[in-house]
Structures are given as C-alpha cells and as structure tokens.
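Novice: Could you work out the structure for the sequence below:
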Amino acid sequence: MSSLFLSHAIWQHPQVTSLNRLPMTSLPLFFPTLEEALSDALGGPEKRDLSDHPYHKSLKGTWDFILYDNPLSVDERVLDEKNSLSWKPVIVPGSWSIQGFDKPHYTNVIMPFEDDPPHPPQVNPTGVYRTAFTVDNHWKNRRTVLEVGSAESYVELYLNGAFVGLSKDTRLEACFDLTDYLKEGSNTLVLIVVRYSDSSYIEDQDQWWFGGIHRDVTLTSLPKKTLSDIKVTPTLNEALTEGIIEIRTPGNQVIEALDVRVYTDAGKLIEQEILNAEEGVIVGSLKVASPKLWSSETPNLYYLGISSLNEHLVIPIGFRTIELHRGNLLINKKRVLIKGVNRHEHDERTAKTISVESMVHDIKLMKQHNFNAVRTAHYPNDPRWYELCNRYGLYIIDEANIESHSNYDALCREESYAAAFLDRVQRMVRRDFHHPCIIGWSLGNEAGYGENHDAAAAWIRRYDLLRVIHYEGAVRPEWGQGAHTLESLKRGSFATDLVCPMYPPIALIEEWDRTTDADRDPRPLIMSEYNHAMGNSNGSLSDYWDLIRSSRSIQGGFIWDWVDQGILVDDEGKPVGFRNVEEHVPKRWRYGGDFGDQPTNYDFCLNGIVFPDRSLKPVMSECLKVHQPIHVRSSNPSSGYFTIISEYDFITTKDIALTCSIYNESSSEEYTFGVELPILQPGGQAQIHIRELQESRVRKMMGSSTTFIRFVCTLKEPAPWAPKDHIVALEQFVLSTISKSLHIHAPAYPIKQTDDSLFVETILYKASISSEGFLSALHFEDRPPLLTSPLRPSLYRVPTQNDGLKTYTHLEGIKGFSFYHEKKAMKPWLEHSLNDLVLILEELKIRHNQVKTIHQLKTHTGLDIGSVRQTFTFTLEEVFLHAIFDLSDAFAEYPKVGYRCSLTKQEEPVSWFGRGPEENYPDRKTGSLIASYDKTVEELFVPYIVPQDCGVRTETTRLVLEGAKIEGILPFSFSIHPYSPEELWEKRHADDLVVDEVDHLSLDAAVRGVGTATCGPDTLDRYRIPGGIYQMRLRLS
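Specialist: Take a look at the predicted model:
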C-alpha cells in the first residue's frame, strides 16, 4: 500500500470535501493580552505586524518544490526528509504557474481539459511543496494548528511523513490540527497540491487556472481549552437609536465564562459584561446607546473584546440594518443605490496572491470614482479584503466559490455534488459572518439553478436572518442559460432576495419596473453584472443610470469587471512573477492562448475598467460622473439659478467645496470662483444663485461665442480614501450658444490647374487638390506641411472588441465559439473590405475659388454605398471644406462617417476644444466635459491590451495641430494615432505595435458608439450610424 494518501484518488470524488479539516470559524487571531488584540484590530491589516506574536508563525518564503505530471506519478520519497530528489525553490504564497513551472491557462466557459465530471485529466500537474519548522518551547502542551489560506484545487497535508488531512475549495482556508504529528526539533511539512480535481467542475469561472498556493500558510498555537467559535450579531431597535449585540457560542464549550467589552473606534471602553456558560453554551447581549451606524459613507466600527482564561481577541463590528420593502433594498431604512463593480483577485505579477497594499489601492480607486459596492466575483476573497472594506466603507456581496458554467444545468441538480455546494456556502458564511460590509450572500455564479442551490439557501435563511441572498441563476429560464425574460425575472424567490440579472437590455428592466407589483414581489432589481468592460467599451452606462434614478425598484448593479486579467511577461514571453525585471513600455501583458494554453477563450479575460497594473482606463471618468453623489440641475442656466441635489444617504455636504468656472470657445480666459454650498442633509436639495452671471465681463463672454459654466465639487479636507481637493462630482451647462456663420466673406483666391492637380497659393498658404478630387497638400506659412497623404473620405474604423473579436476569427463555425463572433458589427465591414473604400470621381468642377466634387462610394465586392459631395473654398487665410455624405442602406450600419489622412509627425501637444480630456464616444461621454485640452499624440492613444479603435474625442469645434487649426462650423469628432489602422488591426498586443513615421488623423461627422456587445447589449440604435445624410463643415487655417 502506498504511503501517499493520493492513491485513493479522492480528488475525483465530489462527495468527499475534506478529511480531518477543522470546522470553519469566524474567530480572528487570539493575542496574549486584550491590549494587544485591541491594538491589532484598531490598526487593521495596513498596520498589522505579527512577527512578534508569540503564538503565531507565518511560513511564507521559499519552499522546496517538485512538479509531477499527475498525482499518481508523485514519488513516495517526497515524504522522506532525507530523500535525494531534485527539489527546486518556489515562493509561497504564489502560484507555481507564474514561477516557471507549467503554465497559466485561461478559459471562460469551456473546461481546460476534456469535460467529463467528476474526472480531471490524465495530465494533471501536481505540485509537492516542502518546508521545515520548529515549534517553540512555549507552544508545548498546547494545540498547534496549520492554516493553508488557498490551494488550487486540492491539497493533501503530511507532517513528518504522516498523512494529516485533505481539503477542497480553492478559495477558502483549510485548517488542520498538527498536535499529534509534531516531534522535537525540526518538523517536515509537505503539501501536495493537485491542479485539477472534481472541484474544478464547480470552479469553472471566467479567470485563469493557476496551480499552487495563493494565500499565506501559517501556524497558530492554541490552549488545550479554547473558544471554538462565537456568533456575534449586532442589531438595532426600530428607531435605530439603540444597538444590541447578541452573543452565542456553539454547544459543548469548554470555556466557562467570557469577559466581553465594547470599545469605540478610538479605543474607549463603553460597555462590559461577564457572560457565563450554561450547559456548555454561552449566550448574552450588550446594549450600546445611540450607536454610530455603519454604511459605505459612514463606516463606523465598534470593537468587541472577548477574553477567556489567558486568550484575548477583538472582533470589529458595525451596527446597520438590511431589509426589503416594496421593491427596495433598505440599509438603515434608506434606499441605497448600488454603484458596484465585480472584482476578481488578480495581480499582473503574482496572479491570485494579493498584497494588502494592492487591496487598499483598489478600494481607494473605487471610492475615488464613486463606487460603493463590490461583488467578490466569483469566490470568497482574502479575509483581509473584508476587514479593509469594513474600515473604508464598501458594500459587499460575498460569493460562494461555485460556478459550473460548462455543466450549467447538470451539477446544480447532481446529488454527488450536493455536499460540495452546501459545504462551500456554509464555510463562507461562517467565516465572514461578522463583517458589517457584507450585505448579502451569493450562492455562486453561472451554475444553473437546482436543488443544491435551494439546500444552500435554506441553510443561510436559518443561520443569518439579517442579510439578503443573491443568485442570478434563479432568475433565468428553467433550463439553459437563455436570455432573461419578464417571466424569468419573477422566478426564484426562494434562492434570491434580489432580482439580479446579467447584462439585461435597458428596455427589459424598464418594462420589469413598470409591470412588477411590489406587493406581490418585494424584491429590488440589482444587476449582478452589466455594462461589460472589454477593451474600448462601457457604452450606455449613463443610460442605465438615467433609468435607475427614475425607476421605482431598479437599484443599481455591478459593472463587469474591475481589472484586466493580463499577465506581465518578460522579453521571452514568460510570466515575470516575483522576479525583478525591467518593464517594457507599454507593458507586455498576455492573455489566453499566449502561453500555448489550449483550449482557451483568448482575450475574454480582459474585461476591466482598469489595466492590470491599476492604471485607469478612460471609462473611469464616466464611472465617476454617473455614480456621483451630488447633482446640479437647472431649467434655465443663463438665469443663474441652479438646484444642488445631494444623493448622499447618510452624510451632509459639509465637507464638500463647490467651485464654478465660466469659459467659452473663443477665449483662453476662464473665470473661476468659489460658491458657498449650502449644507444639505442626506437626500436634500437647495437652490443657489450664481450672481456672477450678471457681471459685464461674463455677459460679454456669453455674447461673443458659445459659453459654458462648470460646477466642480471637491473634498475640503483629506479623506481616508482620497486627498484634499479630490473631485467627487461635476456638472456642465451651456449658458449661451452663438451659431457660427456659414457664409464666407473673406477675399477669394483663384485656383490654378496643372496636368495632375489643382493648386492655390496665397501669401499665407499653399494647397493642392489631386486629380482624384482630394485635398492632397496644405502648407501654412511658418508651419510644417499638414498632410503626408490626401484627406480621403472614410467609413471605416478598426473594430473594437465589441465590434467583434479579431482573436476569434479563425474559430468561426467551430462548435462552442459561435457566441464570440456571430452577429457582430464588424463582420460585414470586413467581408466587404470597408477599410479599402472605392471612391469613383464622377464630377469635378472649378468655379473661381471653389472646387466641387462628387464621388460614388463602392466596395470591392460591388456594393453601392452612396456618394459624397465635397466643396472646397479657398480664401486669403483659410480653406473651407463642406462635405455631404449620402449613404445607402447597403450596410445596416457604418462604423464612422468622415475623413482619414496621415500627418507630419506632431512633436508638440495637440490642443482641442471639445469633450475631454479622456477618450469619449457618443454613448460614453457624460464624464467628458466640453472645454479646452491638450495632449501629445502618445497621450491621445489608449493602449488597450488588444489594439483596436480608440482615442476619439467627440463634439469638437476646434483642433490645433502643428500644421493647421481645424475648426468645426458643425461639431466633429477626431482621433490621432501614432499607428496606422492596418497596424492596429494586424497586431494582437499593444506592446507589439510599431510606431509609424507619420501620425494618422480621423475627422468624423459621426462615429459609432462602443456599446457592450462582447457580452451584453450591443450599441443602442441612437448611437449607431444607419444610411442617410451626414455633413461636415470645416475651416482650416
């Protein structure tokens, strides 16, 4: 018989979830004194230092490691501490897949191996970890417990050659009692981690598969008689004026009494009770008068000190209520809008091993952009994450590590997996019960809906009466992952207290809100995933929020998702991991398939609103705006009367400063002044009068050109999550609109003709029209030449990932991949080579200082797509272009309508008056205010990991390049890139792009919105470009 328990192949028996694993507990670490425990709790994870803790030892560091092809090939000698095997160093915690062993593997729905539950593949990488430790003398006559924070996906534990136990569930810690296996001196610990197991079929989330140990491995020494667990339930009376802390221990406690104390967040003792055991159970309560309530805006914590014998612990708690009432989720009796995001645990270097610094950075970025909620997609997170969310203030939906996407309908109804479903939910709830940030428990993600879910929901409803249950699968149709319908959204009330669809069309949830009877179904609608953020995306976020704010029971949602799951690699394409490697600019991030991982879902792991290193994508300015807690409204802005509306739920505006700026298009002058902001109560509003609008200089500005007023709300003082002067809200209004003249009064200049072109020469510029009828040269005095290629009409942009996934084009027709490429906007554009438009000159007329042309527009496949009429007018100082596009219905929609050309390299920053400063599109522009901006060409480009169209700025009326100033008599959109469209389409990674010798300019009358079609609704009709008439009127000077 093998000395390895592996021979029993428990990794493919889902009925067995563990052996000898200790029950999950909600207890934090014990300390020798209450003062030490309180100091640790008050300082939190950011200040925690356990290096001097006498009864706690971290085993993080470098371990010995061997990787085998499968668990049954593991050499039994790994348990012999004097073996001669070839061990290699590996860092713990840290996935072996990013440390040179095996490789990361990305899939979304499909399994990374042959789909045959519960069996893992024959080639199943199995890592053997070895380290040694000694036990201090003062640990003797006590219990020694080992905790493995996270092991993917099956772990067996051996100490000094003896089998101790095993555990499944990659995302929750597993604890084992080592006491009976210890020896004097050095103890040899071996962990055998099997990468794939029966658990993999219910851990089939949209993320990388990594083998190894992701969180810390620790040793803790406990007294023989110790508190096994405790359940602390803070509640409030109906008036929210008195807090009650209910305390209960499990039965059969060996502790006879507990000294319980309540401290404020300043460490002040305010209550104390001695609770005695009766028949092995300790039950009691304490009251707190006029408690400060916990919410995301007011994360007020109290600290419950618990002492028994010679051990002491402190549990942070918060007083808050959660309830459902007539279609609304109420927190502390208030309808709170959920401004949420889904967050995977991911680090560009260290994969699933996340530092406290990284967690804090995420939280600060979220709160700085007005997020107030996170769904832990799709598994319980590192315990320190919840501690930090308690302290900074984020609402959390805590999600069980259950997703069976590839076996959607089967495993939720499969009896052999019933124990695993229930075990994962129970252990998550028991571990995280005390965190006030958690407002709901999720039964998992994309795992169908069956009896196993109902069993888990029933257990939660008995164990936790104070939180809601979330499960999206319960509001799907009965079978399959079909689209949500009005009927399906009314299903599943036993398994979910929230109607929580994924990617619902706006029209559907609007109809749901209009037709649902809140007396019959009191559940609010909070989208579990929406506004999919793959590449250049997040169209219509403002449209969702316009509906949310005007609805009865639509209460928000969680954007998918937080961070691009790109992996940083070195020059050889290997994961950087923990190595110090000089970083390439742009960074070399890799996605599915880049490591030879097949089958894969390629770039579908790049769905974040921030890049892998947490640098911001342009959508973050949109998030800040649509989520902002203060709004300014006016029906007549030029009157100077504005209404300030607070969307805060629990705090006033006393810490907010308000600044106004008045400016217009024709002047660089900006009139900025402070405004006294009334102290608004939560949800309150007040009218202010901007008297400065009556000043003569402002009236003069308003009469000279289109004039704007901008309101900016900032923090008066630093907050824990943001510095002083951080912007929390902004609004903009047009004070006056001055139409630009369509008449040209300047002196005309005649056009000269040669054999192959037309040209004009004044004392200020030279211009040429090619024989094909395009502006081919323009050179203003004292400026470099503007054009290096003709200004040609163009109807094409490089597809975004929402337009279609270029990484999937080779998979068309293959079963299982149709979702990724069918019905995508780019398909007809590519089939008919819209990028290579055929322009047939039908007419060219010269009339003194004007050139008029008519071009027919066709594709190489013979489609007639309309015409474009151009009128060029030449004066002493300027060139005018009036273009009229008349597009047919040959295409259901066009990607853009406008012009494209190449420019002399722009060495100086480009400036413009229009929406900015960040990239914006017709359906993602709310957070981009109209003003004057300047950026370099490199800064105007957005380095999405998969190159695609980017960098558009809409509603532009002035664009200043080195070679010319371009003014829009009608507003236009522009983008300027250092890369050619061909380069952007052909390359698969931003770091592979080669800078061109020229810059590439697009000027457009219309551009298609970005939508969310990779996984969600496509661009709304009003942001698409159907056939019809489109005009451009430009002045070049």
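
Novice: hey, let's count contacts and neighbours off CA atoms from now on
Specialist: Will do.

Novice: pretty sure V193 is in a strand, no?
Specialist: Yes: the assignment for V193 (DSSP: H, G, I helix; E, B strand; the rest coil) places it in a strand.

Novice: and the residue lying closest to it once chain neighbours are set aside, how far is that from S26?
Specialist: Leaving aside its chain neighbours, V193 sits nearest to V155 (4.5 Å; criterion: Cα to Cα, 6 or more residues apart in numbering). Applying Cα to Cα, to the nearest Å, the value for V155 to S26 is 22 Å.

Novice: Here is the second sequence; please produce its structure so I can put it next to the first one:
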Amino acid sequence: MIADFHEDPAPGTGRRAPRADFVSDAPRLSLNGQWRFRLSGTAAGTGPGLPDPGLDDSAWDTIRVPSHWVLEGHDKPLYTNTAYPFPIDPPYLPDDNPTGDYRLRFDLPDGWPAARDVLRFQGVDSCGTVWLNGELLGHSKGSRLPFEFDVTGRLRERGNVLAVRVHRWSSGSYLEDQDMWWLPGIFRDVELLSRPEGGIDDFTVHASYRDGTGTLLVTADAPGLVELPALGLAVPTGEQVTVPDVRPWSAEDPHLYRGTLRAAGETIELAVGFRTVEIAGGRLLVNGRPVLLRGVNRHEHDPDRGRALDRATMIRDIELMKRHNVNAVRTSHYPPHPEFLRLCDEYGLWVVDECDIETHGFIYSGWEGNPPAEPMWRDALLDRARRMVERDKNHPSVIIWSLGNESGSGAAFGEIEKWIRERDPTRPLHYERDPSYRHSDFYSLMYPAQDVLERIGQRKEDTPDGVEPGSPDDVRRRGLPFLLCEYAHAMGNGPGSLVDYQRILESYERFCGAFVWEWIDHGLAGYDELGRRYHRHGGDIDARPNGGRFCIDGLVFPDRTPSPGLLELRKAIEPVAMEVSGGELVVTNKYDFAALGHLAFRWFAETDGERGVSGTLSVPHCPARSSVRVPLPPVEPADEGETWLTVEAVLAGDARWAPAGHVVAFTQARLGNGTHRRRASGVTPATPSRQAEGELRLGAAVFDGRTGRLLRIGDLELDGPVLDVWRAPISNDHGIGGANDLAADWEAAGIDRFVHRTGGIERPDERTLVVRGRSGPATRTLGFRTAYTYRLRDDGTLHLRIDAEPVGDWDDTAYGHLTVRPPRMGARFALPGGYTDVTWFGLGPGESYVDSRAAARVGRFSGSIDALQTPYVVPQENGNHVETRWLEVSGPGLPTLRVDGEPYVDFTARRWTSEALRAARHPHDLTDSGRVWLNLDHGQQGIGSASCGPALPERHRLQVRPYTWSMTLAPVHP
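Specialist: Have a look, this model is predicted:
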C-alpha cells in the first residue's frame, strides 16, 4: 500500500517551510519537458507500483510538463461558475476521481554540487503526492501555490526517477471553487535547486519611503551582504539604513534599484522598490499620496494551454493592460505565477494579491459546513495564506493582500488576518464577503448599481444584512476606504456605463479603485468537423453541472484580441482629461504621481471627416491631480460642414510597454454650428429603370403595389424598410439567474417574432407616397402602428420619414405583470449580396451603443461589411454605430447607396439576419445569406452589464412611446 492523502483535509506532508521566490546564480535544473503519463479513473491511479524505479513505463503516454492533461488529449475540461462538480460531502470525493500518474527519469548535470538539494513544484492541481527514487517525499494541496521538498542525499548522478500522483479532486478542491475551468495536472514549472551550505534560504526586503527618504532593511535566515550600486550601498543583512533622495516605486514610475544579496558563494538578484502603503483618514495612500486603482481582475488563461502560461504571454497581457490605461490587477482568485509579479514590478502595475481560497459552492448547502467556519480546515486555510505571503512578500507591486474570494465568513479568516498582520504589517488586507468587514481594511462590494455606489462614496450606504446599525462594526466600516473589487461584468457585448461608473469613482475621496470583471474570455480551443478553429465555453462540454457561457466574460477575446469593451475602458479610465472651455483647453492630470512631461499633445481639425490643419500644443508643467489651461489652436470652423477639433495626448518617447506616439488620451470638440454637407453630385437621374405590373413609382423609386415596400431606386435594389424592434440578445440581455432577463421578456411578449400588415398606400400628391401598416406578434395585442412617408426631393433623392406609434397592451399581466420594452426602434433593409463596403461619417471606427460610445470618435471611416462584425465567442448583437450623419454602402459593379440621417441614424450592416445571429452557437455557424441586411435605426437600448450586475439603467432603455426618425436615400455614382 502507498499513502493516499487526497481526502485528508491537511494541506500537505513532508514539505519545506514556505519562503520567498527569488532568482539566483545557484545551480538550477529545470525538469520541465516530456514526462511519462497514464490516466486512471480512480484515486488509486495505476496502483502501488508507481514509485518503483524499476517499473516499465515505456508503453505509457508522454505529456508535456507544465500542462493540463485535459488539454493534452486525456479526459475533458470542466467549467463551473459557483457549483462544485462533485457532491458536497467534505472532505470526501467520489470514487470516480480521474488521477494522473507522472514519471520522469533524469540525470544530474556534470558538476552538480554536493550541497543541499531542493525539489520545487510551482503549481499542481489539485493534489500531488511525490516520490523520488522510490522514496515518499510527501504531498501538497493548494493548486496555485508552490511547494518544496528537501531531497538532500536522495539524488543519484544518473537514473533518478521522479514519480508524482495527481488527483483531479481532493479535499483541497473544496477550497478552490473559483469560477474557472477545472484543469488538473502539473501546470507550472518543476525545478531542482542546489542550495549552498550556509547560504540564505529566505529573506525579506523592507523598503519604505517617506518624504523623499527611503529606509532599507533586508533580513535573512543567514548572514549576507546587500549591495545596491546605484545608491552606493553595501550593508550586511539585518542592518537598517536610511537613504536620502531616493526615487520611490509606483505603478506610474516603477523604479527598481537593482542589486544583489550575496552569501556562501551565491548571488541573489534584488529588485528593490521603495514605497510605503498605508490607510490614513479613510483613504488608501501610497508614498503618502492617495491612489486610484484602475484595475482588472485577471485569471490565468490561454485557449491552448489553460493556466500553463509562458513568460511571453504574461508580457503580452501586461503590455495590453498598460496600453489601455489599466494600472492595477487583482489576481483573481489565486496568486499568479511568480514571474507575473516580477513583471508587474518592472512594468508598473499595482497588485492585489489574492489567496487561493474560494468556497462559493457552499451556497448550495446554505453555507452549512463552509470550511472557514469549520475547525478541521484551519490548517489548510492558514497554510495557503502563509505560502502566498512568504512567496510574494518582496514584490513592491503587491500593495494589498486579499484573504480570498466569496467564501462567506468564519473564524479562520480571523486567524489568517492575525497571522498576516504579524508577519507583514506593511500592507493592508482585503476581504469582501464577510459583512462585518472585521478582517478587512476596506469596505468592498461586487456589482453595485450606480446609485448605491454614489451613496457609498458619501459614506451613507445601507448597513449590510447581519450587522446592527450603529454597532462598532457598522461605524468602523463607514470609516474605511472603499475598493470595488468586481464591477462591469465584461461578458459578450459589454460592459456598458463604464464612463458613468468612473465619474462616480473619481468624485469621492473614499474610493481607492475598482476592478472590472474580467481580463480575458476563458474560451478553450476547439475545432469543428471542417477543421475550423473556434473557442469552446462550458456549455460545449458534455458534462453536468457546467457554467455554460459564463466563462466568456473578458475584456480581451481568448486569443487576446482587445474587445470593444476594452477600448471603452481605455477611454473611461484615461489618466488625462481634456475639455474645451471658454476658448481654452482645460487639461486635467489624473495621474496620482506623475506630471505630464512624458506626454506630447498634438491636434488636428477635420471638416466632415476630411483632415485640415494640424499642429502641437505646448502644455505647461502640470503636476499629478491638477489642471492647467492652454489656449486653443487658431482653427476657424468651416462655413459648411461639421468642423471638429481633436486633441491627443501621446507618449513623447518610447516606453517599455508602447512606442512613442501611442495615444494615451484624446478629446474632441465641435467648432461652430455647421451641419454636415450632403452629397449632391452623382445622384442618379430621377427616372425609373423599369416598372413591372403591380408596382408603384415615385420618381426613380419603385414600390411593391401590394405591400408598399421600397424595391429599388433607379438601378439600386433594396427591399424594405421593415419595422425592426428586436436585436439578437447580448449576454447582458439574459441577466443572471432569472434576474433582469430582458431576452426572456422579449420572447414571452413576442418582440422577437413581429409580423407585418400593410394597412394602406396613399398618394397625397405626386411627390409623396405614404405606406401605413401595423406590426406585432402572433397571440398578442401589442405592436406598433406605422407610417412610412416618402417624399421626392428636387435633387432626385428620396426622403423617408418613419412614424411608429405603440398600440395594444404593452403592460401585460398574463406573464406576471410583465412590462415589455423594445430593445430596438429601427428599420431593416435587404440589399444584394454583392455589396462589400461601408463608408460613413459619424462615430467610429468601432461599434458604439448609447452607454458605450466614449471610445468612438467623430470622423469619416471605411470598412468592409465583414470587418464591421465583432466576432464575440457567443454570437450576439454587435457592430452598431450611433450618431451616423451619413453612410454609403458600395460594392463592385453596383450603385452606391447613400443614406443621410436627419440628423442621425444608427446603422448596422451584416450578411445574416438578427434571427440567424440569435440561432448561431459559434461564429462559424454564421453563413452568408446572399444578402446584406442593413439596419437604419432610431436607436437601441444600452448594453449594461446585467449578466452579473445591476439592471440596465432606465435612461439607457427605450420607452414604449411614439417614435419618429428620418433619412434621405439615394443611389450615387462616382
């Protein structure tokens, strides 16, 4: 028999004490690579012979380490949001427990020193038991944390056999229910380290800063010499020194003093950042100044490798964050690979380092048996906190420890708090889910509505359930700074209202920051029957329970392409605000530390999207959190056309994360009162190309005599308009758990299945035609009475006014007092499939909606119809453009359709209908219908973030009321 630890709630056996992760010149042997592997169905694995060095494993599979076996062709990945994928029966697991047995044969390099030897695993999910040369070393749980074994005297020069048994489910899994794919395996690095006798095994860097002066103290478990050449320092460990005129570390200026720690012939790399974190006066301060964290929650994820990320991917994440004005990361919901934190030190990101603890699935037991409240879990929970703090304690980027996520409350959090405060009093603590907030230095919530957030900023929030109003806990909480640890759920097309949230966060000193949920869509690579690559979500895996598409909730797509939501966030949180006021440009520096000397300011003017004069602005010295006024450049608005001034703040020189010229912030201001010019030349003469029996004619326009639908204008074919009041639901339209499920309301009321009736066609005069009708769903009385009024203009163009008046019962009691509102008020046209491109003047270049439009600029833009589609992992409404002045739809050999809004229309153009978009499960399900479907709309409701957040605000919803909008249609030729 061999030991079976997987159901033991103990965190591990045989391990070394946790310590700092560091880089040194001591010999190190990477054991990453190809290992032998065999997967079994139960915790017994391949049986008791696994550790035997003589075992013949030549017939076993090979697997790369680090990796997850479910992404290497063995078993399948599983995704859940809150539910455990096994019965809640702690600490026990089902008999069916996939178990991977790993074996590696390795030799020591020539010259490997005869010193202490340490075997380190950076991450094993979920429980790893380890043998070396047939001898049991021990086991460990805590998947996202390192563990080490002392293997001194147990190594051979040749023919070492390392055996590891990894259980997919263990007692540790009860502490790791973190809204993510369950991905088992040895997924981080495995290393053999040589540690010199008498050398330093662990050390702590204390590097504080106050009023221009730094204080440095490096303590270690053995004597050593600390050297920082840039400061002229060479001091022994244990000796505190004061350093005048030190340059402090911040996310805006991540200055590191590079140096060494030497002992027993070993040189350890140091990267010292002087900074002090404290809470004073109800505010979070770094280096004595208040900071505002503009952050994202970051799971480790790659569509091919899962959580087994390489350094290049980490750098790509950080550079994308910095380029989109993100300055902070919450490591949801576990400590990341240590290399990520080294990169945060170097590139400059504030970090909330979160412990590998989440017990969310106990909501299904009414929190009965929740581990933080049960004594048998005390050691496991405290072990995870210790390993996080000891590993990451020397990173200046880590400014807050988070005790875990969504794990209710319990005595264990008090013990974790006590241990961390004694071990590291230099950083505040965060924990959101205990309503007393006794163990947190922050008041914190997830997904509050904007009015709730406003009251929190005023310190007038409602008392949490379970807390007595006016009690010491209530009073203490109101004095705490507020950290919005999750908001703006970035699932599918969204999130909306980012600018609204940021306005509130910047309006009250209580707020110290916010973190969007989340950084990346957790899509896993898949291939359809034709070999086309796509991204799978939980619902694509044949397993129950699963969290469906809820893992597709990131600001970047699985391949790390920025989504429209990330572009909107970049604008909402830009660190420089610019506003035209009284003939001047008011420049407001929103950085917490940096002046604006690293930026250049350039401007240009455009009339109807055509570039005119341009230049640069000289902006005087502007310290952090202050404003300056700059005279506007001498731009005269055009007599005809819309003149817009655009000012951009760009990097003046290359930064580590972006080249010179990278746009950090921009603003636009309209100059004068001119309106956009209509295109008069090239209008097709006002004569019809043909007229068949049963058709009506108005100049060059031809209509169906029965339905009144416009069929063509001259030789330009188009079929429409048809009243369109529905959109293919976005993720946020579905709400969460039955709450705010607007899409279900639309379906219940029939908004998605309107049919149309022509009530009559009138000719009040020879230049006017009116088509009256009614649109509504079967079985219901609700609908709209419509009138399409066409008028022939003198220049041969066709003016269209659409009137839609609600009729019937929109406040229906048959579906539980359902009050339905249309998500769209629009008109749909069908064009020939040969159209390929759209040029427009309005907001662009990306998609925009009423509550997500700050990233869009007014200008003239062009793009292919295919490129106008946003390929969300789950197909849904996309590609809308608000406030379009005019657009032209063109294609080879076809007349161009020109549409002028009066003053604006929203437009979308795609090769499939909204109905097809709704039916598709993945982007590759969408096929060319042979037509181009063009929507010319009054508008759509906003997008919000109700997939895990508050309901869409009323101001961003369409009301049931009469609507009127107008446009001019014309075919044009070059």
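
Novice: What value does the TM-score take for this pair?
Specialist: After superposition, the two chains reach a TM-score of 0.92 (TM-score structural alignment, normalised by the length of structure 2), with 931 aligned residues with a Cα RMSD of 2.3 Å.

Novice: related to what we said a few turns ago, please pull up the equivalent of the residue nearest to V193 of structure 1 in structure 2.
Specialist: By TM-score structural alignment, V155 of structure 1 lines up with G128 in structure 2.

Novice: ok, average deviation of whatever helix or strand that match lives in from structure 1?
Specialist: Assigned by DSSP states H and E, G128 of structure 2 belongs to strand 127-132. Superposing on structure 1 and averaging over aligned pairs (mean Cα distance after the TM-score superposition for structure 1), strand 127-132 of structure 2 comes out at 0.5 Å.

Novice: distance between the ends of stretch 680-699 of structure 1?
Specialist: Stretch 680-699 of structure 1: ends 30 Å apart by Cα to Cα.

Novice: in it, what's buried?
Specialist: 680-685, 688, 693, 698-699 (16 or more other Cα atoms under 10 Å).

Novice: Likewise for stretch 990-1007 of structure 1?
Specialist: 990-993, 998-1007.

Novice: whereabouts in structure 2 does that stretch align?
Specialist: Using TM-score structural alignment, stretch 990-1007 of structure 1 pairs with 923-940 in structure 2.

Novice: and the longest strand for structure 2?
Specialist: Identified as the longest strand of structure 2 according to DSSP state E is strand 896-910.

Novice: Relative to structure 1, what is the average displacement of the following helix or strand past that strand?
Specialist: As assigned by DSSP H and E, the chain's next helix or strand after strand 896-910 of structure 2 is helix 914-919. Here helix 914-919 of structure 2, set against structure 1 after superposition, deviates by a mean of 1.6 Å using mean Cα distance after the TM-score superposition for structure 1.

Novice: After helix 914-919 of structure 2, which helix or strand is next?
Specialist: strand 931-940.

Novice: can you list contacts of that following strand?
Specialist: Residues from elsewhere that reach strand 931-940 of structure 2 (Cα atoms under 8 Å, 6 or more residues apart in numbering): 823-835, 849-850, 882, 905-913, 957-958, 963-965.

Novice: what do you get for stretch 232-239 of structure 2?
Specialist: So stretch 232-239 of structure 2 is contacted by 217-220, 223-228 (Cα under 8 Å, 6+ apart).

Novice: what does stretch 583-602 of structure 1 give?
Specialist: 103-108, 110-113, 348, 565-570, 573, 603-606, 612, 807-808, 943, 945, 989-991.

Novice: Alignment lookup: H56 of structure 1 to structure 2.
Specialist: Using TM-score structural alignment, H56 of structure 1 sits opposite R28 in structure 2.

Novice: mind putting the contacts of stretch 232-239 of structure 2 in CSV, secondary structure and distance to G41 of structure 2 included?
Specialist: Output for the contacts of stretch 232-239 of structure 2, formatted as CSV (DSSP: H, G, I helix; E, B strand; the rest coil; distance: Cα to Cα, whole Å):
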residue, secondary structure, distance to G41 of structure 2
L217, strand, 52
V218, strand, 49
T219, strand, 48
A220, strand, 46
P223, coil, 50
G224, coil, 50
L225, strand, 52
V226, strand, 52
E227, strand, 54
L228, strand, 54
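
Novice: Count residues in the vicinity of S497 of structure 2, would you?
Specialist: For S497 of structure 2, the neighbour count with other Cα atoms under 10 Å is 26.

Novice: should've said D517 of structure 1
Specialist: 13.

Novice: can you tell me how far it sits from R523 of structure 1?
Specialist: From D517 of structure 1 to R523 of structure 1 the distance is 10 Å (Cα to Cα).

Novice: which residues does the alignment partner in structure 1 of G773 of structure 2 contact?
Specialist: Taking TM-score structural alignment, the alignment pairs G773 of structure 2 with H855 from structure 1. H855 of structure 1 makes contact with 839-843, 867-869, according to Cα under 8 Å, 6+ apart.

Novice: quick check, nearest of the contacts of stretch 232-239 of structure 2 to R384 of structure 2?
Specialist: A220 (22.0 Å; Cα to Cα).

Novice: measure that closest one to R19 of structure 2 for me?
Specialist: Distance from A220 of structure 2 to R19 of structure 2, by Cα to Cα: 11 Å.

Novice: aligned partner of F65 of structure 1 in structure 2?
Specialist: F65 of structure 1 maps onto F37 in structure 2, by TM-score structural alignment.

Novice: Give me the neighbour count for that match.
Specialist: F37 of structure 2 has 23 nearby residues by other Cα under 10 Å.

Novice: Kindly report the same for D201 of structure 2.
Specialist: Neighbours of D201 of structure 2 using other Cα under 10 Å come to 16.

Novice: what residue of structure 1 matches up with it?
Specialist: Checking TM-score structural alignment: D201 of structure 2 goes with S228.

Novice: Its match sits in which helix or strand?
Specialist: Using DSSP H and E, S228 of structure 1 falls outside every helix and strand.

Novice: you'd agree it is up against P23?
Specialist: No: applying Cα atoms under 8 Å, one finds S228 of structure 1 not in contact with P23, separated by 9.0 Å.

Novice: can you pull out the helices in structure 2?
Specialist: All helices of structure 2, identified by DSSP state H, fall at 311-323, 338-347, 378-392, 411-423, 450-457, 472-478, 498-505, 564-572, 742-749, 914-919.

Novice: Can you tell me how far the equivalent of N370 of structure 1 over in structure 2 is from R294 of structure 2?
Specialist: Aligning on TM-score structural alignment places N370 of structure 1 opposite N325 in structure 2. Note on N325 of structure 2: its distance to R294 of structure 2, by Cα to Cα, is 8 Å.

Novice: Touching both of those two, which residues are there?
Specialist: With Cα under 8 Å, 6+ apart as the test, N325 of structure 2 and R294 both reach I573.
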